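Colleague: Following is a predicted model, sequence given first.
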Amino acid sequence: METRELRYFVAVAEESNYGRAAKRLGIAQPALTRTVQKIERHLGTKLFERTGRTVALTRAGSVLLHEGRNALDAVEAAARRTRRAGERTGLMLVTRAGVAVDLLAQLLDAYAAEPDAVTVEVALVQPGGAEPEQMLRDGRADVAVLQERCYSATGLEHEVIAVEGQMAVLPVGHPLAARATLTSDELPGLPRPRWPLADGTYPDGPGPAIRDATELFQLIALGRACAVLPESARPSLTSGVVSVPVTDAPPITTHLVWPSRSRSREVAALVRLATW
C-alpha cells in the first residue's frame, strides 16, 4: 500500500462517512471509494460495513486503522528527523516541567563542554499537554528525560540515570513540618492535588484541580493541600512550604529516553555522559 492510500483509509475510518472524508481530503468521493475498494482487494478482506449513510470498521478495519496510524506517524517522523539532520538544528530535549531539574542542568552543562556539542533546546511539557513519548515517536523531539516506566514503551530505548526518594510538601506551619522524616501512614489528611490528564480533563476526586506547580505550592502554603513529590523537585519549592522525606514511599526512577531508530551521534554523546 502507498501512504496516500493509508491516509485515505484513515480519513474514512475517523469520519465514518465517505462524503466527510472526501471533503477533509479535498478529493472527489468516487475516487476515495475506489481507493478503499482497491485496498480491500489488495488485502483480501472487508474493512468497512455500511450502516445507512455512515460506515463502521470491521475487525480487520480496526486492525488496519491502528497499524496505519502507526505507519503514517513513522513516515512523518522519518521526514522530520531527516529535515532536522539536514538543517543541523541541534537537539530537541523534552521533559515534564519540574522533573529532575538539578540533574538535567548538570547533564546539559556536561554536554555543552564537549568539543562537538550542538545546541540543545529544552521543551517543558505541562501536565495535560503533549505526551513526551509521542513527541519522540513523531520526530518532534530527539531525546527525553522522564520519570515514568518508559522502558516498556514500544519503539523507545532508555537508560536509567537516577533513582531518588519522595518527600511530602506541607505548609510551613503544619504540625508535621518540623519532623525529620514521615511514613505514608503519617501523612496529613489534607487534599491531594488532581493533575490534568492528556485530554485536558481531570480525574475524579476531592482534591483541588491543579494546572502547574506554582498553583500547587500556593495552595499548600495556604493549608488547602499537600503533595508527595520526587526529592529532585526540592529546588522548585516556593516560600510558605516545607519538604519532609517520606521513608517508605516507592523510589522514583528517572530515565533518558530516545527513539529506537535514532542514529544521531549527538544523542549517543548525551546518553554516554548521562550514564558515565
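Modeller: Right, received. Where do you want to start?

Colleague: CA atoms for contacts and neighbours, from now on please.
Modeller: Fine.

Colleague: ok, residue 234 touching residue 244?
Modeller: No. Using C-alpha atoms under 8 Å, residue 234 is not in contact with residue 244; the gap is 10.0 Å.

Colleague: in this protein, which spans are helices?
Modeller: 3-15, 18-25, 29-43, 59-87, 101-112, 132-137, 213-221, 265-274 (DSSP state H).

Colleague: Just the buried residues of the shortest one, please?
Modeller: In other words, helix 132-137. 132-133, 135-137 (16 or more other C-alpha atoms under 10 Å).

Colleague: How about stretch 171-185?
Modeller: Buried residues in stretch 171-185, counting neighbours by 16+ other C-alpha under 10 Å, are found at 171-172, 176-177, 181-182.

Colleague: Would you convert those into CSV that also reports distance to residue 104?
Modeller: Below are the buried residues of stretch 171-185 laid out as CSV (distance: C-alpha to C-alpha, whole Å):
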residue, distance to residue 104
171, 27
172, 28
176, 31
177, 28
181, 26
182, 27
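
Colleague: from those, which single one is nearest residue 203?
Modeller: Among the buried residues of stretch 171-185, residue 171 lies closest to residue 203 (C-alpha to C-alpha), at 24.3 Å.

Colleague: That closest one and residue 219, how far apart?
Modeller: To residue 219, residue 171 is 9 Å away according to C-alpha to C-alpha, to the nearest Å.

Colleague: let's bring in a second one:
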Amino acid sequence: METRELRYFVAVAEELHFGRAAQRLGIAQPPLSRAIRQLERRLRATLLERSSRGVALTDAGSVLLREARAALDAVEAAERRTRRAALAAAGHPALVLATKAGASSELLAKLLDAYAAEPDAVTVDVLLCGPGEQERLLRDGRADVALLHRPFDSTAGFDTEELSVEGQVVVLPAGHPLSGRSHVRMAEITALPGLPMPRWPGPDGTYPDGPGPRVRDHTQLLQLIALGRACAVLPESSRAHLRGEHATVPVLDSPPVTTVIAWPSHSRSRAVAGLVRTATDL
C-alpha cells in the first residue's frame, strides 16, 4: 500500500462521505472513488459499505482505519524527527516537550529549571495541548518527549519513567453542600443533580453521548464549574490553579493518577536521555 492510498482511505473513513473527503483532500471525487476501489481489490476486502443513505465502515475498514492512522503517524514522525536531527547536526539542537495545559505545572517548572542547569542541556520548546493530545503529538513526531497521565493516556509503544502518583479530588462550585465533607465517593458524584461530568472530545474530535457539557480545555471547564453547570474529578495537583469560586473534596475510590515522562522506544537522542535523567533525579 502507498501512503497516498492510506491518506485517501482515512479521509473517507473519517468523513463517511466521498464528496467531503475529496474536498478535504483537494482532489476530484472520481479519482478518489477509483483509488478506494483499487485498494479494496488489492486487499481482497470490502472496506466501506455504500448505500443511498451514505457510507459506513465495515469491520475490515475499522481495522484499516486504526492501522492506517498509526502508519501515517509513523511516516510523519520519521520526517519531523529527521529534520530536527539535521538541525541539531547543524548546531541548532532542541527538544519538544508536550504536556497537558494546566497539568503537573509545579513538576514541569522544576524539571525545566533543573535541566537548564545541566552542562549539556539544549533548548526545550514546551508544547501545551488539550487533554489526551500529548500522546498523539509524541506518536506523530511533533514532540520528542511528553508528560502523560495514567490511566487516562495510553503509554503503549513508549518507554516511560514514573515521576509521581497522586489521588483525585472532585471540583465543585464554592458553597456546594458537599464542599464541607472530608471525602466523597464516585457514586455520590455521578448522582449529583444539575452537576454532570464534562465530555471531552475523543481522538477523532467527536464527543461521546451524555448529559454533560462539551469542553475543550480546563479554562472552559473551570468556568462551567464556577457557574454551577458541571463538576469534574481531577488530580490533586489541580488545586494549585483553582480560585475562591471552586471547592475540592478528595474522592476515596477514584483511581490514582500516575504522571510519567514518555518517549519513543526507538529514540537514541542524547538530549531526550538527559531530560529523562533529570526528571527521574527530581
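Modeller: Now that the structure is in, tell me what you want to look at. Quick caveat: nothing in here was measured; it's all calculated off a predicted structure.

Colleague: Just give the TM-score of the two.
Modeller: After superposition, the two chains reach a TM-score (TM-score structural alignment, normalised by the length of the first structure) of 0.75; 266 aligned residues with a C-alpha RMSD of 4.1 Å.

Colleague: related to what we said a few turns ago, what is the nearest of the buried residues of helix 132-137 of the first structure to residue 111 of the first structure?
Modeller: Taking those together and measuring to residue 111 of the first structure by C-alpha to C-alpha, the closest member is residue 136, at 19.9 Å.

Colleague: Aligned to that closest one, what sits in the second structure?
Modeller: The equivalent of residue 136 of the first structure in the second structure is residue 138 (alignment by TM-score structural alignment).

Colleague: what's near enough to touch its match?
Modeller: By C-alpha atoms under 8 Å, 6 or more residues apart in numbering, the contact set of residue 138 of the second structure is 98, 144-146, 263-264.

Colleague: switch to 10 Å and redo it
Modeller: 73, 77, 96-98, 144-147, 158, 262-264 (C-alpha atoms under 10 Å, 6 or more residues apart in numbering).

Colleague: Highest neighbour count among those?
Modeller: residue 145 (30 neighbours; other C-alpha atoms under 10 Å).

Colleague: Now do the same for residue 105 of the second structure: its match in the first structure.
Modeller: Checking TM-score structural alignment: residue 105 of the second structure goes with residue 101.

Colleague: And residue 164 of the second structure, by the same measure?
Modeller: Aligned partner of residue 164 of the second structure by TM-score structural alignment: residue 162.

Colleague: and what of residue 245 of the second structure?
Modeller: By TM-score structural alignment, residue 245 of the second structure lines up with residue 240.

Colleague: any common contacting residues for residue 171 and residue 219 of the first structure?
Modeller: Shared contacts of residue 171 of the first structure and residue 219, counting by C-alpha under 10 Å, 6+ apart, come down to 225-226, 240-241.

Colleague: hmm, back to that, mind checking which of the buried residues of stretch 171-185 of the first structure are in strands?
Modeller: Among these, the ones falling in strands (DSSP state E) are residue 171.

Colleague: hmm, back to that, hmm, the match of residue 105 of the second structure is touching residue 254, no?
Modeller: No. With contacts counted by C-alpha atoms under 10 Å, residue 101 of the first structure stays clear of residue 254, the gap being 11.2 Å.

Colleague: Who has more neighbours out of those two?
Modeller: residue 254 (22 against 15).

Colleague: Pull the contacting residues for residue 242 of the first structure.
Modeller: Contacts of residue 242 of the first structure by C-alpha under 10 Å, 6+ apart are 167-174, 176-178, 217, 220-221, 234.

Colleague: ok, the residues you listed in the second structure, which still hold?
Modeller: With both residues aligned by TM-score structural alignment, their matches' C-alpha atoms under 10 Å, the contacts of the contacts of residue 242 of the first structure that the second structure also has are 167-174, 176-178, 220-221, 234.

Colleague: From residue 8 of the second structure, how far off is the closest residue to residue 54 of the second structure other than its chain neighbours?
Modeller: Counting by C-alpha to C-alpha, 6 or more residues apart in numbering, the nearest residue to residue 54 of the second structure once its immediate chain neighbours are dropped is residue 17, at 6.8 Å. Distance from residue 17 of the second structure to residue 8 of the second structure, counting by C-alpha to C-alpha: 12 Å.
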